[in-house]
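*Asks:* 3D, please:
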Amino acid sequence: MLQAIGLTSAPRRDLPPVVDDLTFEAQPGRVTALLGAPGSGKTTALRLMLELESGRGVAYFRGRPLHRIRHPAREVGVLLGDVPGHPARTARGQLRMLCAAAGVPASRADELLEVVGLAGLGDQRIATLSAGMDRRLGLASALLGDPHTLVLDEPARGLSPRERSWLYGLLRAHAAEGGTVLHATDDPKEAARTADRVVTIDEGRLVADQDVAAFSRTRLRPRVAVRTPQAARLAAVVSREARAARRSVEVVAEDSSRLSVYGSSCAEIGDTAYRHGVPVHQLADETGDAGPLAAADGPGSRPPVPKPASAVAVSELPPPITVRPARGPLRPLRYELRRLFGVRTTALIMTAVLVASVGLSVPLARSGRASLPELLVAWPDLLPLPPAAFGAGLLGALAFGDEFRHPALAAGRGTVPRRLGLLFAKLVVSAGVGLLLAVLSVLANVEALRLVYGGDLVKVPDNAAWLAASWVGLSIGCAWAGLLAAGVFRLTAAGVAAVLAVPVLVVPLVQKLLAEPSVRSIAGLPGRLRELSWLQWPYQVDRWVMAAVRVVTQPVGLALSLSLSALICAYAFTSLRGRARW
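*Replies:* Purely as a prediction, here's the structure:
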C-alpha cells in the first residue's frame, strides 16, 4: 500500500504551494491514476513522495517512508521523465549497470529486455531509441529490483495507441500479482480505461478520490461530435428544438465548424440537420470530459470524497520532507567498472593518450635535448603534464562528472550519492586505469624509440625503481585529483581544472618554498619511524621508505600531495554536510 498524507510543497516567494495538503491512498492489487491537468501538481506530488523535493507531509510504502527502506530499488520502481542514462551507452549496458546498483544479478537485465520487448535491441544506444523504446527501457529500469510499488509519471506520453495498450497491460499484470501501481496522467478517458481508482487533483488540492465506476459516472459524459460548415446555425436549431421539447440538451461550440452536443444522440442530431437542410461532415458518439472540478461542483455530481482514515491523525502542520540522496550502489566496484567501460569514451581517451605520447616522444629524442626519463613519459618542457598523466586525470574527472550529467541510478532517484564504498571503488578503478596508462605509454614510447632510432637509445637507468615509482605516483595522483575535484564541484571541467592546477599553480609555489636553504635533514627517518612503531619491519624496507619520501618531497610530488589532501578534506566536508540534512 502507498499512503500519501498531508503532502505540501515548499512555497516559492509569494506564490501558493504547488501541492497543498494532498492525502490519498493507492491500494495493492489495483492501478491508481493520479489525474490532473498540466500544471496541477502531479509531478511535484510524486517527487514529494520520493523525497526528491522539500516540503511537508509523509509518504508510506507498505508502512515505511522511503528513507527507512534499506534497498529502495527493491521496494519502489520509479520512472520520472526519460531514462537518465549516458546517450552513448547501450540499453543492455545501462540495465546491467543499474543491476549492480540495485544488487541484483546481471541476468536480470536480459530478462527485462525480453519482458519489455527490447530483446533484439539490447545493443542499441540510448540516444538512438525512439520515444516508445525509451519508455520501454524506462519501465525496465523501474522493474529491475522486482519492486512492490511502481510510481510512474505519465508513462504513456508520446506512445502510439498500440504501445499504450501494451504498457497498461503490463501495469495491470503487475497489479494482478499483488503490486501497487500509481501513475500520473492528464487524460480522463485514459484514466477511466486503465485504472481501478482515480485520484483527481486541481491546483495541488484533492478534488475527488473515486473508484473508476463512480469516476466515469461523474466525470465523463457521452456526447455527439458534429462537424459542419454551418455550426452556428445547427447549434441554434438544436437548442431551439430542445427547449420546445423541454429536454436537457447542451451544445458546446468547439471551434467554427465543430460542435459537442450533450444529452442527445446521433439519430436525433442527424434528423434535425436533415429537416433544416444543414450539411453534416461528421457525426459520431464520443465520451467527453466534464472538467476538473465537475466531480465536486458540477450538476448532479456527488460531493468531494472524504480523506482516508489514515489522514484523521494528521495535524495542521505535517512533518517536514527532506530531500535525501538515493542509496548508493550495492555492488560499487562492479557498478564502477560497468560505468567506465560501458561507453567508448574510455577507449578513445586511452588510444588518444598513447598516440599523443608516441607522437611527442619521437620528436623529443631527435632534438637530443630531453633526458631519457622525459623521453620515456613524453613530457616536453612546454606541456604542464605528460599525456598519460593528463589522460588519467581526465578519466578520473569523468568518473564523477558523467554521474552528474547523466544520473545513473534508478530513474528519478538522483545522482550517485557520496558513499565511502562508492568512493573507494572509484579510487581503486581510477588508480588501476592510471597505472595501466602509465605502463602502456612507457612501453609504447620504448618500442617507438627502438623502431625509429635503434636499441642503443633506450637503456635501463640506475634509478629505474625510483623513476617508476615517481611516474606511477604522478599518474595515479592526477587520476585521484580529477576524481575528487569532480565529486566536490559536481562538474567534469572542475576535475580537469584541478589536474592542470597542480603543475601550473601549485608546483611553482612549492618550488619557491623549497628554494630556501635547508639546515635540517630527514636522514634516518626510517629508523625513527621504527622506534615509534610497534611492528619491527626488516631493514630492507628502509630503502623503500626513503624512496617513497623522496618521491613525495619532490616539487611535483609535494604539490600533488597537498592538492589531494585539500580535495579529500573538501570531499569529506561536502559529504558530512549532505548527511547532516537527513
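*Asks:* contacts and neighbour counts: CA atoms only from here.
*Replies:* Fine.
*Asks:* V78 falls within a strand, correct?
*Replies:* Yes. Membership of V78 in a strand is supported by DSSP: H, G, I helix; E, B strand; the rest coil.
*Asks:* To what extent is it buried, counted in neighbours?
*Replies:* 26 (other C-alpha atoms under 10 Å).
*Asks:* Please list all residues in contact with it.
*Replies:* 142, 150-152, 410-413 (C-alpha atoms under 8 Å, 6 or more residues apart in numbering).
*Asks:* now with 6 Å?
*Replies:* Going by C-alpha atoms under 6 Å, 6 or more residues apart in numbering, V78 touches 142, 151-152, 411.
*Asks:* another one to check against the first:
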Amino acid sequence: MIQAIGLTSTPRKELPPAVDDVSFEAHSGRVTALLGTPGAGRTTVLRLMLELQKGRGITYFRGRPLHRVAHPNREVGVLLGEVPGHPARTVRGHLRMLCAAAGLPVRRADEVLEAVGLVSLREARLSTLSRGMDRRLGLACALLSDPHALVLDEPTHGLSVREGRWLHGIMRAHATRGGTVLFTTGDPREAAQIADRVLTLQQGRLVADQDVAEFSRTRLRPRVAVRTPHAARLGALLAKEARTARRSVEIVREGGNRLSVYGSTCAEVGETAFRHGILVHQLADEIGDMGPTASAASTASAASTASAATEAAVATPTPSRPGDGTPGEADSGDSVEDPQGVGDDPGVAAQERRTPPAGSSTPSTPPAADRGPVSHGNLADSAGPADPIAHSSPISHTHHTNTADASRQLSHQSPHLPRLPRSVEAGALPPLPPPIAVRPAPNPLRPVLYELRRAMGVGTGYVTAVVVIVVSAVMAVVLAGMGHTPQPRLLAAWPRELPLPPAAVGAGLLGAMAFGDEFRYPALAVDRGPVPRRLGLLAAKLLVSAATGLLLALFTVGCDLEVLYLLHGPELTSVPGAWLPLGASWLGLVVGCAWAGVLAAGVFRSTSAGLAAVVAVPLLVVPLVQKALQGPTVRHAIGFPMRLRELVLTQWPFGGDRYVEAAAQVIVQPEGGALLLSLTALLGAYLFTTVRSGVR
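*Replies:* Down below sits the predicted model:
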C-alpha cells in the first residue's frame, strides 16, 4: 500500500507550486491511475513520492518512508522516462549490471527477460531498441528485484496498440499477485479501461478520487464519431429527426468533415445517412471526455450536481441491441486502432459502452473485472493519420482471446515486430518473473561486482587500453631512435617534453570515465536523476581503477620491452639497478592518475573535467610544489628508514627498510608530492559534496 500525505513541490520564485497538498492512497492488489493533462503535476507527484525532488510531504510504502527502507529497489520498482543506460551496452549486460548492484543472482536477468519478451534481443545494444522495446526493458528493470509496488510514469506513451495491451496485462498480473500498481496517464479512457481507482489532478491539486465506475459515469460520455464529406448536411438531418422524434441529441462539429453525435447510436446515424444517400467514411462508437471539472463537481457535491450536469450536457442514449448494428459499424469503430478490424465482438462492445438512463440505480460502468473495451478515438484531432495511442484504448485484461487474435494478425502484417510471449497469445495473463524466495544478505563485494560489470560491459575501456599500449610502443621506438633518453623514461615512453606518459594519461581517462559515464548514463538513478554518492560506490571505483591502472602500467612496460628488444637488441632492455624505487614510482604515478580521474569526475560530474584534473597535476601543481620546496627533495628521503629505526628502536624484518625508503622517495618526488596533494584535495571535495547532498 502506498500512502502519500501532503505532497507539495518547492515553488520557483513567485510561481505557484507545481504540486500543492496532494494526498491519496494506492491499495495493494489494485491498479491506481493518476490522471491529468500535461502540466497537471503527475510526474512531479511521482518524483516527490520517490524522494527525487525536494518539497514537503511524505509517502509511506507499506508504512515506511522510502529513505527508511533498507532495500528501496525491493520495495518499489520505478519506470520514469527512458532507460538510462549506456547505448553501447547490451540488454542482458545492463540487467546483469543492475543485478550486481542489487545483490541478485545473474540468472534473475534471464528470468525477467523471459517475462517481458526480450529473450531474442538480449544481445542487442540499448541504442538499437525501439520505443516499445525500451519500455519493455524499463519494465524489466523495475521488476528485477521483485518489488511490492510498481510506479510507472505514462508507461504506454508512444507504444503501439499491441504493446499497450501487453503492458496493461503485466500491470494487472502484478496487482493480481497482491502488488500495488500506480501509473500516470493523460488519457481518461485508458484510466477507465485498466485502473480500479482513478485520481484526477488539475493544476497541481487532487480534484477527484473515484472508483472506476463512478469515474466513468461522471467523466466519460458515449458518442458516435462520424467522418463524411457532407458533415453539415448530415448534422442538419440528424438534428431535424431528433426534433421530430422529441429526442435529446447533441451534434458537435469537430472541424472539417468530422461530427460528434451525443445521445444517438451508430445504427441510427447510419440509417439516416443511408436513407439520404450520404457517403460515410467513418462511423464508430467512442467515449468523449467531459474534462476534470465534471469529476471534481461530482466528488465535491452530491447527486444534485451530477444530475444537473447530466441534464445539461449528457443526453440519455437509446440502448442498442447486439444485433442492431451492421458489421461495417464494428469495423469502422475499430479502424482507428486496428485497420484489419481485429477486436472484440462489435455488438457486445457497443452494448457495454452504453450508459443507463439518468436516475437509474444501476452503475453505468461495470467493475474492473467485467468491463468491456472502450474505443479511444478523438475527433478533436486533425483528419490526418490517426496515432495508435492517442486514438485507441487498450483492451481490458479480461479479453485475452481477442488480444491474442490481434497479436497474431498484427504479427502477419509486420513480421519484424517482436511477438508477444506465448502465454499472452494463448489467452492467459502474461507471466511475471518468479519471486525471489530468499533475499541475499548484504554483500561487501556488491559495489565491486557492479563496477566490474559496468566497466567490462562496453568496449570503450578496451579500445582506450589498446590505443595507449600502441602509442606507448611507438613512442618508445621513436625515443630509442633519437637517443639521449634515459632508460627509465625510455621503458615508460615518457619524453621530457610531455607532462605525463601515455599509460598515466590512459589510466586517468579510464578513471574519469568510471564516474563520467555514471553521470552521463545514470543506471543507478531513476529518470536520469542525481547519481547516488555512496562511499561504497566510490571505494569500488577506486579499487577497480587502481587494478586497471596497474594492469595498464605493466602491459605498457612489457610491450615496450618486447618492441625495443625486437628492434634494438638486448642493450636497451637491461633492468635498471634502482628498479625497486623506479617501479614503485611508475606504478604509483599511474594509479594516482587513475584515482585523480575518478575523484575529479565524481566532483565535477564530467569525464572531460576528470581528465583535465589529471593533466593539471604536472602542469600546475608540480611547479608549485617545486617552488615551495626550492630544490631537489630526494635527499630528504635518504636515510629516512635508518632514522625511523633509531626512533622506534626496532629492526626491520626481511629487509623492509628498502621498501620504506622506496616509498619515501616516491612521495618526496615533485610529481609524487603534487599527486598526493591533488588526491587529498579531490577526496576532501568529494566528501564535502557528499555530505552537502545529504546522502544516507
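*Asks:* hmm, back to that, point out the ones among the contacts of V78 of the first structure that are inside helices.
*Replies:* Judged by DSSP state H, these include A142 as members of helices.
*Asks:* S357 of the first structure pairs with which position in the second structure?
*Replies:* Aligned against the second structure by TM-score structural alignment, S357 of the first structure finds its counterpart in S472.
*Asks:* What helix or strand is that match located in?
*Replies:* Using DSSP states H and E, S472 of the second structure sits within helix 460-482.
*Asks:* Also S441 of the first structure?
*Replies:* Going by DSSP H and E, S441 of the first structure is part of helix 420-453.
*Asks:* mean per-residue distance, the helix or strand just after that helix to the second structure?
*Replies:* Using DSSP H and E, the helix or strand that follows helix 420-453 of the first structure towards the C-terminus is helix 464-489. Its aligned residues in the second structure lie a mean 0.6 Å from helix 464-489 of the first structure after superposition (mean C-alpha distance after the TM-score superposition for the first structure).
*Asks:* which bit of the second structure covers helix 464-489 of the first structure?
*Replies:* Going by TM-score structural alignment: helix 464-489 of the first structure matches residues 579-604.
*Asks:* quick one on the thing from earlier: check which residues of the helix holding S441 of the first structure are buried.
*Replies:* Under the neighbour-count criterion of 16 or more other C-alpha atoms under 10 Å, helix 420-453 of the first structure has 422-423, 425-449 buried.
*Asks:* what do you get for stretch 237-253 of the first structure?
*Replies:* Going by 16+ other C-alpha under 10 Å, stretch 237-253 of the first structure has these buried residues: 237-239, 242, 251.
*Asks:* quick revisit: okay, the angle between the helix holding S441 of the first structure and helix 345-367?
*Replies:* Interaxial angle of helix 420-453 of the first structure relative to helix 345-367 (axes from the mean of the first three to the mean of the last three C-alpha atoms, to 10 degrees): 40 degrees.
*Asks:* Helix 420-453 of the first structure aligns to what range in the second structure?
*Replies:* Taking TM-score structural alignment, helix 420-453 of the first structure hits residues 535-568 over in the second structure.
*Asks:* from the chain's centre, how far out does that stretch sit?
*Replies:* A distance of 34 Å separates the centroid of the chain from that of stretch 535-568 of the second structure, by C-alpha atoms, centre = their mean, to the nearest Å.
*Asks:* From the contact counts, what lies against the helix holding S441 of the first structure?
*Replies:* helix 332-341, helix 372-377, helix 387-405, helix 464-489 (3 or more C-alpha pairs under 6 Å, 6 or more residues apart in numbering; DSSP states H and E).
*Asks:* one more time with 7 Å
*Replies:* Helices and strands touching helix 420-453 of the first structure, by 3 or more C-alpha pairs under 7 Å, 6 or more residues apart in numbering; DSSP states H and E, are helix 332-341, helix 345-367, helix 372-377, helix 387-405, helix 464-489.
*Asks:* post-alignment, that helix versus the second structure, mean distance?
*Replies:* Averaged out, helix 420-453 of the first structure is 0.7 Å away (mean C-alpha distance after the TM-score superposition for the first structure).
*Asks:* can you give me the angle that helix makes with helix 464-489?
*Replies:* 130 degrees.
*Asks:* Next, count neighbours for K54 of the second structure.
*Replies:* With other C-alpha under 10 Å as criterion, K54 of the second structure counts 11.
*Asks:* Could you do L398 of the first structure as well?
*Replies:* There are 26 residues near L398 of the first structure, going by other C-alpha under 10 Å.
*Asks:* And for the one 10 residues further on?
*Replies:* Applying the criterion other C-alpha under 10 Å, we find 26 residues in the vicinity of A408 of the first structure.
*Asks:* I'd like to know how far the closest residue to it other than its chain neighbours sits from R405 of the first structure.
*Replies:* Closest residue in space to A408 of the first structure, ignoring its immediate chain neighbours: G85 at 5.6 Å, by C-alpha to C-alpha, 6 or more residues apart in numbering. Separation of G85 of the first structure from R405 of the first structure (C-alpha to C-alpha, to the nearest Å) stands at 9 Å.
*Asks:* And these two? Which one has more around it.
*Replies:* G85 (26 against 16).
*Asks:* ok, back up a step: out of the helices and strands packed on helix 420-453 of the first structure, which is the most enclosed?
*Replies:* With neighbours taken as mean count of other C-alpha atoms under 10 Å, these reach their highest mean count in helix 387-405, at a mean of 27.
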